[in-house]
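Enquirer: mind looking at a prediction? Sequence and model below.
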Amino acid sequence: MRRSNFEDQPVDYAAVGATQAHDLMQYPPHGFVPYEASIRLGSGAERFESASTSLLSWAVQRGAGLRVDDIQSGEGERYGGIRYAEDGSALEPIHLSTEQRFAADGTPYVASGTTARLHGRIGMFRLEENIRVVYLIEEPDVVAFAYGTVGGKRVSGEDSFRITRRDDDSVWFEARSFMRPLALRYRLFPPAMTMRRKRLTTAYLRALSPLWTGPAT
């Protein structure tokens, strides 16, 4: 009998895909703390395409200083999550693509259901997480994906990353998340978890925009 590992396990929270909810910041899943920040990356189709390619090849995580190991392609359609309308209401389940693609260095692209291990240190915070990609969106002007924690030890929740080309041709990168504390230090001192989330998000945004110094709107 094969021993179960995290690739066999679902994410450890119920609100799968809720980083898409329009009202996430006002009404996060119960017990979770939301956070979001965004930055303009430039403008034009070429900038959108290059940023999207970087996003889907794990460049955000690696550029933030993390290692992305044990990438395993997903199977089936169990972790698609729900697509949300602009008013925050839930629509249809997200269709999952099983097509496997690779970056120039052979790294598997992000795909729905993919599992991986993230580990490393960003500032004073150490990150060691098993994650599963819960949705992937590839549309003409939007490329986005999110992953959730699997068997989390420090925190539990979901991170999403979105590249958008707006009507004025500007290209934006947005990072959103909702997390609940698991480690004792974060449960006893909630500001530490907020500080951790801000530091991680800053590192993610800087990975695509080295000039980033603070959240934009």
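Expert: That came through, no problem. Numbers count the residues shown, from 1 in each chain.
Enquirer: switch to C-alpha atoms for all contacts and neighbour counts from now on
Expert: Will do.
Enquirer: what is the neighbour count of residue 209?
Expert: 17 (other C-alpha atoms under 10 Å).
Enquirer: tell me the SS of the residue nearest to it when sequence neighbours are not counted?
Expert: Using C-alpha to C-alpha, 6 or more residues apart in numbering and skipping residues adjacent in sequence, the residue nearest residue 209 is residue 41, 6.3 Å away. What DSSP: H, G, I helix; E, B strand; the rest coil gives for residue 41 is strand.
Enquirer: for residue 55, see how far away residue 41 is.
Expert: 13 Å (C-alpha to C-alpha, to the nearest Å).
Enquirer: picking up where we left off before, report the contact partners of the residue nearest to residue 209.
Expert: Listed by C-alpha atoms under 8 Å, 6 or more residues apart in numbering, the contact partners of residue 41 are 47, 170-173, 208-209.
Enquirer: which single one of those is nearest to residue 141?
Expert: residue 171 (9.1 Å; C-alpha to C-alpha).
Enquirer: excluding chain neighbours, what is closest to that closest one?
Expert: Residue 171 sits nearest to residue 165 (C-alpha to C-alpha, 6+ apart), 4.5 Å away.
Enquirer: the one you found contacts residue 48, correct?
Expert: Yes - taking C-alpha atoms under 8 Å as the definition, residue 165 is a contact partner of residue 48 at 6.4 Å.
Enquirer: what touches both of these two?
Expert: With C-alpha under 8 Å, 6+ apart as the test, residue 165 and residue 48 both reach 141, 171.
Enquirer: what are the buried residues along stretch 161-174?
Expert: 161-165, 170-174 (16 or more other C-alpha atoms under 10 Å).
Enquirer: swap that for stretch 61-71, please
Expert: Result for stretch 61-71 [16+ other C-alpha under 10 Å]: buried residues 61-68, 71.
Enquirer: name the single longest strand found in the protein.
Expert: Secondary structure of the chain per DSSP state E: the longest strand is strand 125-139.
Enquirer: then this one, side by side with the first:
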Amino acid sequence: MPSAAAPTVEPLAEERRRRLAGESLTYAEVGASTDDLPLGYGHVDRARLIGHGAERFAAAAERVLGWGVQTGAGLRVRAERPRVGRGDLVEVGFGVGGLRMWSPCRVVSVVDEPGRRGFAYGTLPGHPESGEEAFFVNRDAHDQVWLRVRAFSRPGTLWSRLGSPAVRLVQARVTDRYLCALD
């Protein structure tokens, strides 16, 4: 369940930004979370109705583009900017206190269309998984507003490969939290 007082976005430390800026994404199928999910990965494609109308769409889109899905799900975020931008570096933290695992990513796309807004980020070295995750707010022809999460991933480290069943359960739980983050 999302935290009542979701954490704010913290600035990404300059030394981390410099180190991550030189890193390449850990997968080849850049942008595929917004299109056909590629073979050879585990897939997530889930959506949840979050409201109706233009105001709800605009408010939800602003939250998504301000890292609100992540912070609303109770995750910590260290980002270059408080609002998502293509090419931005981000670290998403999962866990508690000193037991927090930071997962580095780069924003690979930002979508700003009349009925669809959101972004996708891809994994960088140091992330336990290899792949991409996208977060979109869609407004359909019936004026319904949906939050959609799409992802593809596979283990990116030895420990995530060895713990794959547990990692998949954690991913499913985090996706549930993402889908409730804008409530």
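Expert: Sure, I can see it. Quick caveat, the model's predicted, so the values are computed rather than measured.
Enquirer: quantitatively, what TM-score do the chains reach?
Expert: Superposed pair, TM-score by TM-score structural alignment, normalised by the length of the second structure: 0.82. Supporting alignment: 166 aligned residues with a C-alpha RMSD of 2.2 Å.
Enquirer: counterpart of the very next helix or strand once past the longest strand of the first structure in the second structure, which residues?
Expert: The element immediately downstream of strand 125-139 of the first structure (helix or strand, assigned by DSSP states H and E) is strand 142-149. Aligned by TM-score structural alignment, strand 142-149 of the first structure falls on residues 116-123 of the second structure.
Enquirer: on that earlier part again, tell me the contacts of the counterpart of the residue nearest to residue 171 of the first structure in the second structure?
Expert: The equivalent of residue 165 of the first structure in the second structure is residue 139 (alignment by TM-score structural alignment). By C-alpha under 8 Å, 6+ apart, the contact list for residue 139 of the second structure reads 52-54, 57, 115-116, 145-146.
Enquirer: please name the nearest non-neighbouring residue to residue 141 of the first structure.
Expert: In space, and not counting its chain neighbours, residue 141 of the first structure is closest to residue 165: 5.0 Å by C-alpha to C-alpha, 6+ apart.
Enquirer: can you pull out the strands in the first structure?
Expert: Using DSSP E, strands in the first structure cover 33-43, 66-72, 82-84, 90-93, 115-122, 125-139, 142-149, 155-165, 170-181.
Enquirer: which residue is nearest the middle of the second structure?
Expert: residue 133 (5.2 Å; C-alpha atoms, centre = their mean).
Enquirer: which of the residues in the longest strand of the first structure are buried?
Expert: Result for strand 125-139 of the first structure [16+ other C-alpha under 10 Å]: buried residues 127-137.
Enquirer: which part of the first structure matches the lengthiest helix in the second structure?
Expert: Criterion DSSP state H: the longest helix present in the second structure is helix 164-180. Using TM-score structural alignment, the residues of the first structure aligned to helix 164-180 of the second structure are 190-206.
Enquirer: not counting the matching stretch itself, show me its contacts.
Expert: Contact partners of stretch 190-206 of the first structure, identified using C-alpha under 8 Å, 6+ apart, comprise 35-39, 60-61, 63-65, 122-123, 125, 173-175, 181, 185-186, 212-214.
Enquirer: which position in the second structure pairs with residue 115 of the first structure?
Expert: That one, residue 115 of the first structure, aligns with residue 89 by TM-score structural alignment.
Enquirer: so that match sits against residue 17, correct?
Expert: Yes - between residue 89 of the second structure and residue 17 there is a contact under C-alpha under 8 Å: 6.9 Å.
Enquirer: of those two, which one has the most company?
Expert: Applying other C-alpha under 10 Å to residue 89 of the second structure and residue 17 shows that residue 89 carries more neighbours, namely 25 against 18.
Enquirer: circling back to that earlier point, from residue 130 of the second structure, how far off is the closest residue to the residue nearest to the centre of the second structure other than its chain neighbours?
Expert: Leaving aside its sequence neighbours, residue 133 of the second structure sits nearest to residue 151 (C-alpha to C-alpha, 6+ apart; 4.2 Å). From residue 151 of the second structure over to residue 130 of the second structure the distance is 11 Å, taken as C-alpha to C-alpha.
Enquirer: more neighbours: which of the two?
Expert: Neighbours were counted for residue 151 of the second structure and for residue 130 using other C-alpha under 10 Å; residue 151 has more, 24 against 21.
Enquirer: my guess is that one meets residue 129, correct?
Expert: No - if you go by C-alpha under 8 Å, residue 151 of the second structure and residue 129 don't touch, sitting 11.2 Å apart.
Enquirer: number of nearby residues for residue 49 of the first structure?
Expert: Neighbour tally, residue 49 of the first structure, other C-alpha under 10 Å: 17.
Enquirer: what do we get in the second structure for it?
Expert: By TM-score structural alignment, residue 49 of the first structure lines up with residue 58.
Enquirer: next up, the contacts around the closest residue to residue 161 of the second structure other than its chain neighbours.
Expert: Closest residue to residue 161 of the second structure apart from its sequence neighbours, by C-alpha to C-alpha, 6+ apart: residue 155 at 5.0 Å. For residue 155 of the second structure, the contacting residues are 128-130, 161, 164, by C-alpha under 8 Å, 6+ apart.
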